[in-house]
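A.B. asks: attaching a predicted model along with its sequence, questions to come.
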Amino acid sequence: MDAVNRPLGKVALVTGGGSGIGRASALALLGAGWTVVLAGRRKDALEETAALAVDSEGTEPERVLAVPTDIRSPEEVARLFDAVRDRYGRLDLLFNNAGAAAPRRPITETPFQDWNRVLDTIATGSFLCAREAFRLMSTQHPQGGRIINNGAPSAHVPRPNSSAYTAAKHAVHGLTKVLALDGRPYGITCGQIDVGNVSPPDGAPQPAAMQADGTMAVEATIPVERFTEALLLMASQPPGTTIQSLVVLPATMPFLGRG
């Protein structure tokens, strides 16, 4: 039996799957029975995630596929989705996770190349992957699927000196809403998770963050498992149901009111 016809469960695509939240999400989806395609620029990191799944989680090798991809490139994103179609025949979930950060600087000192890199990765990359997901999900049988975008509290309230990142996450927030509308005729849903401070995977201390009044403070964190639990909850909904938005935060993180 070829790979496309082999019963491997629902198929998910995770961008930025080589590290951090992307890796944790891919492993959680695999643990929940999904087949997972890993996308990211670093081939070695993607292969490490795949090896972790096989060696530590007991995942069958055919249930995980690593496809090195620069999601800022329309051509590479198109090839990524061709690989999904050729290998598995369909896509049930796109997790638009890949991101980029830049040093926090006043807007007067923010280099144009930092602005471009952050917007190209977070906003344009999410758009390009969503566009290809729509093309596949709207024509596959059975039709439909789910897109989950990785937002941030910055999609609602910014931190100081974060013009590029905040603009990019606001763009994702708007993209989530329009995809949710545009997907209705095809059975495609789109929701967003905004996650607060996640504990560094290496156990390093959480660095201090600038507050709205200019002071610095070390904020509370949550383990990455709180995020992956939210992702699995959204991903597990039946086709006719969507969780439009989830905000997952440490209970004391400065986000509501005055902090």
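C.D. replies: Noted; the coordinates are in hand.

A.B. asks: please count neighbours and contacts with C-alpha atoms only from this point.
C.D. replies: OK.

A.B. asks: going on from the one helix or strand residue 135 maps to, what's the next piece of helix or strand?
C.D. replies: Element membership for residue 135, per DSSP states H and E: helix 125-137. Downstream of helix 125-137, the first helix or strand assigned by DSSP H and E is strand 145-150.

A.B. asks: the inter-axis angle of that next one versus helix 125-137?
C.D. replies: Counting by axes from the mean of the first three to the mean of the last three Cα atoms, to 10 degrees, strand 145-150 lies at 170 degrees to helix 125-137.

A.B. asks: who does strand 145-150 touch, helix- and strand-wise?
C.D. replies: strand 93-96, helix 125-137, strand 188-195, helix 224-235 (3 or more Cα pairs under 8 Å, 6 or more residues apart in numbering; DSSP states H and E).

A.B. asks: checking residue 240 next. Helix, strand or coil?
C.D. replies: Secondary structure, DSSP: H, G, I helix; E, B strand; the rest coil: residue 240 is coil.

A.B. asks: could you find the closest non-adjacent residue to it?
C.D. replies: Among residues not flanking residue 240 along the chain, residue 187 sits closest, at 7.6 Å (Cα to Cα, 6 or more residues apart in numbering).

A.B. asks: isn't that neighbour up against residue 141?
C.D. replies: No - Residue 187 is beyond contact range of residue 141, at 11.3 Å (criterion: Cα atoms under 8 Å).

A.B. asks: more neighbours, these two?
C.D. replies: Neighbour count, other Cα atoms under 10 Å: between residue 187 and residue 141, residue 187 has more, with 17 against 10.

A.B. asks: and stretch 53-62, which residues are buried?
C.D. replies: For stretch 53-62, burial by neighbour count (16 or more other Cα atoms under 10 Å) applies to 53, 54, 59.

A.B. asks: again with stretch 63-72
C.D. replies: In stretch 63-72, counting by 16+ other Cα under 10 Å, buried: 63, 64, 65, 66, 67, 68, 69, 70, 71, 72.

A.B. asks: and the spatially most central residue of the chain, what is it in contact with?
C.D. replies: Closest residue to the average C-alpha location of the chain: residue 97 at 1.7 Å, with Cα atoms, centre = their mean. By Cα atoms under 8 Å, 6 or more residues apart in numbering, the residues touching residue 97 are 14, 15, 16, 17, 21, 22, 149, 150.

A.B. asks: and of these, the nearest to residue 160?
C.D. replies: Checking the contacts of residue 97 against residue 160 by Cα to Cα gives residue 150 as the nearest, at 20.6 Å.

A.B. asks: okay, one more to line up with it:
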Amino acid sequence: MAKVAIITGASSGIGRVSAVALSKKGWSVVLFARRPEKLQETKGLCEDPEQCLIVQGDVSKEEDVLKLFQETLSRFGRLDLLFNNAGSGAPPLPIEELPLALFQHVVNVNLVGTFLCTREAVKIFKSQSPQGGRIINNGSISAHTPRPHSAPYTATKHAVLGFTKSTALDGRTFNITCTQIDIGNAHTDMAARLSEGALQPDGRVVPEQTFDVQHVGDAVAYIAGLPHEVTVLTFNIMATAMPFVGRG
């Protein structure tokens, strides 16, 4: 029987390539995001579109997340992997110019959404037979070191790192593993601007190296394929020449 994965933010970028990579490994995939037309594009790229389920919704809305997991169980009867990939950033504003509503939006997507999906996945992992499952959280280089004017994104990604560790700890007894994958400058629509020029701490705007996002999809599929006896707590994948170690 094929293993079953939920991928949030599956409409483009890292979510899309990860869904396709998992499908090529024989997984059934549940594609979740706000844009149904883009989810259809992802489904068309998968190895077996018949083993893809599309659920439209927003990770920050509890009712949408409940619907996602209910429809997954109704279609496939179990869950083996949750990839908490959906995320949002904010314009690079000085903190004194940052509206509360914008800060709260980033918190709701990056942190609350991760919590909601993890909560529902753990319920399934604990109750199904055989017991267990794997969660992968999309962190960031910014979970460790910020960029200038990135307080909302950086704060939430630091929080996701703590949440990842707590999930891994609390899941031990139930054969539940949790990984944070920290990605630096994968070439997606969101990160393409970095290759044109990114603000550095010294005020310069410098083009940064990016790398093919397919490598991220392959890494997610590799981690997903490990037995539950093995936990990868954190996994860093980044462009070799990007500023991170000694950023700036």
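C.D. replies: Perfect, thanks for sending it. Worth saying up front: this structure is predicted, and the values here are computed from it rather than measured.

A.B. asks: hang on, the earlier thing: what would the helices and strands packed on strand 145-150 of the first structure look like in TSV with mean neighbour count and distance to residue 251 of the first structure?
C.D. replies: As requested, these are exported to TSV (neighbours: other Cα atoms under 10 Å; distance: least, Cα to Cα, whole Å):
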stretch	mean neighbour count	distance to residue 251 of the first structure
strand 93-96	25	25
helix 125-137	21	29
strand 188-195	24	12
helix 224-235	18	12
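
A.B. asks: for the biggest helix by length in the second structure, grab the matching residue range in the first structure.
C.D. replies: For the second structure, the helix that runs over the most residues, judged by DSSP state H, is helix 151-171. Mapped onto the first structure using TM-score structural alignment, helix 151-171 of the second structure covers residues 163-183.

A.B. asks: now do the buried residues in the matching stretch.
C.D. replies: By 16+ other Cα under 10 Å, the buried positions in stretch 163-183 of the first structure come out as 163-173, 175-177, 179-180, 183.

A.B. asks: how about the helices and strands packed on strand 145-150 of the first structure, which one is nearest residue 111 of the first structure?
C.D. replies: Per Cα to Cα, nearest to residue 111 of the first structure of these: helix 125-137, 20.1 Å.

A.B. asks: packing partners for that closest one?
C.D. replies: With contacts taken as 3+ Cα pairs under 8 Å, 6+ apart, helix 125-137 of the first structure sits against helix 74-88, strand 93-96, strand 145-150.

A.B. asks: so which elements touch the longest helix of the second structure?
C.D. replies: Helices and strands touching helix 151-171 of the second structure, as assessed by 3+ Cα pairs under 8 Å, 6+ apart, comprise helix 100-107, strand 176-184.

A.B. asks: residues touching that helix, excluding its own?
C.D. replies: Under Cα under 8 Å, 6+ apart, the answer for helix 151-171 of the second structure is 88-90, 95, 103, 106-107, 110-111, 114, 137, 139-140, 142-147, 176-180, 233.

A.B. asks: give me the buried subset of the residues you listed.
C.D. replies: 88-89, 103, 106-107, 110-111, 114, 137, 139-140, 142-143, 146-147, 176-180.

A.B. asks: adding distance to residue 220 of the first structure and secondary structure, write the buried residues of stretch 53-62 of the first structure out as TSV.
C.D. replies: Shown next, in TSV, are the buried residues of stretch 53-62 of the first structure (distance: Cα to Cα, whole Å; DSSP: H, G, I helix; E, B strand; the rest coil):
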residue	distance to residue 220 of the first structure	secondary structure
53	29	helix
54	33	helix
59	33	coil
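
A.B. asks: returning to what we had before: could I get the helices and strands packed on helix 125-137 of the first structure in CSV, plus columns for distance to residue 248 of the first structure?
C.D. replies: As requested, those are exported to CSV (distance: least, Cα to Cα, whole Å):
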stretch, distance to residue 248 of the first structure
helix 74-88, 29
strand 93-96, 16
strand 145-150, 11
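
A.B. asks: sorry, back to before: against the second structure, where does the helix holding residue 135 of the first structure fall?
C.D. replies: Mapped onto the second structure using TM-score structural alignment, helix 125-137 of the first structure covers residues 113-125.

A.B. asks: sorry, back to before: now the residue nearest to the centre of the first structure: how far from residue 20 of the first structure?
C.D. replies: 10 Å (Cα to Cα, to the nearest Å).

A.B. asks: please apply the same query to residue 122 of the first structure.
C.D. replies: For residue 122 of the first structure, the distance to residue 20 of the first structure - Cα to Cα - is 16 Å.

A.B. asks: ok, residue 167 of the first structure next?
C.D. replies: 22 Å.

A.B. asks: the match of helix 125-137 of the first structure against the first structure, how far on average?
C.D. replies: With mean Cα distance after the TM-score superposition for the first structure, stretch 113-125 of the second structure departs from the first structure by a mean of 0.4 Å once superposed.

A.B. asks: got a list of contacts for that stretch?
C.D. replies: With contacts defined as Cα under 8 Å, 6+ apart, stretch 113-125 of the second structure is touched by 59-62, 65-66, 69, 78-80, 82, 84, 86, 131-133, 135, 137, 160, 174, 176.

A.B. asks: how distant is it from the center of its chain?
C.D. replies: Distance, stretch centre to chain centre, for stretch 113-125 of the second structure: 13 Å (Cα atoms, centre = their mean, to the nearest Å).

A.B. asks: for stretch 243-254 of the first structure, same thing?
C.D. replies: For stretch 243-254 of the first structure, the distance to the chain centre is 16 Å (Cα atoms, centre = their mean).

A.B. asks: which other residues reach it?
C.D. replies: Defining contact as Cα under 8 Å, 6+ apart, one finds that stretch 243-254 of the first structure is touched by 153, 190-197, 219-222, 226-227, 230, 234, 237, 259.

A.B. asks: can you rerun that using 7 Å?
C.D. replies: With Cα atoms under 7 Å, 6 or more residues apart in numbering as the test, stretch 243-254 of the first structure has contacts from 190-197, 219-222, 227, 234.

A.B. asks: over to stretch 29-44 of the second structure?
C.D. replies: Here stretch 29-44 of the second structure makes contact (Cα under 7 Å, 6+ apart) with 4-11, 16, 19, 23, 49, 51-58, 72.

A.B. asks: ok so, going back, mean shift between the longest helix of the second structure and the first structure?
C.D. replies: In the superposition with the first structure, the average deviation recorded for helix 151-171 of the second structure is 0.5 Å (mean Cα distance after the TM-score superposition for the first structure).

A.B. asks: for the closest residue to residue 188 of the second structure other than its chain neighbours, grab the count of nearby residues.
C.D. replies: Using Cα to Cα, 6+ apart and skipping the chain neighbours, the partner closest in space to residue 188 of the second structure is residue 13 (5.3 Å). Using other Cα under 10 Å, residue 13 of the second structure is surrounded by 21 other residues.
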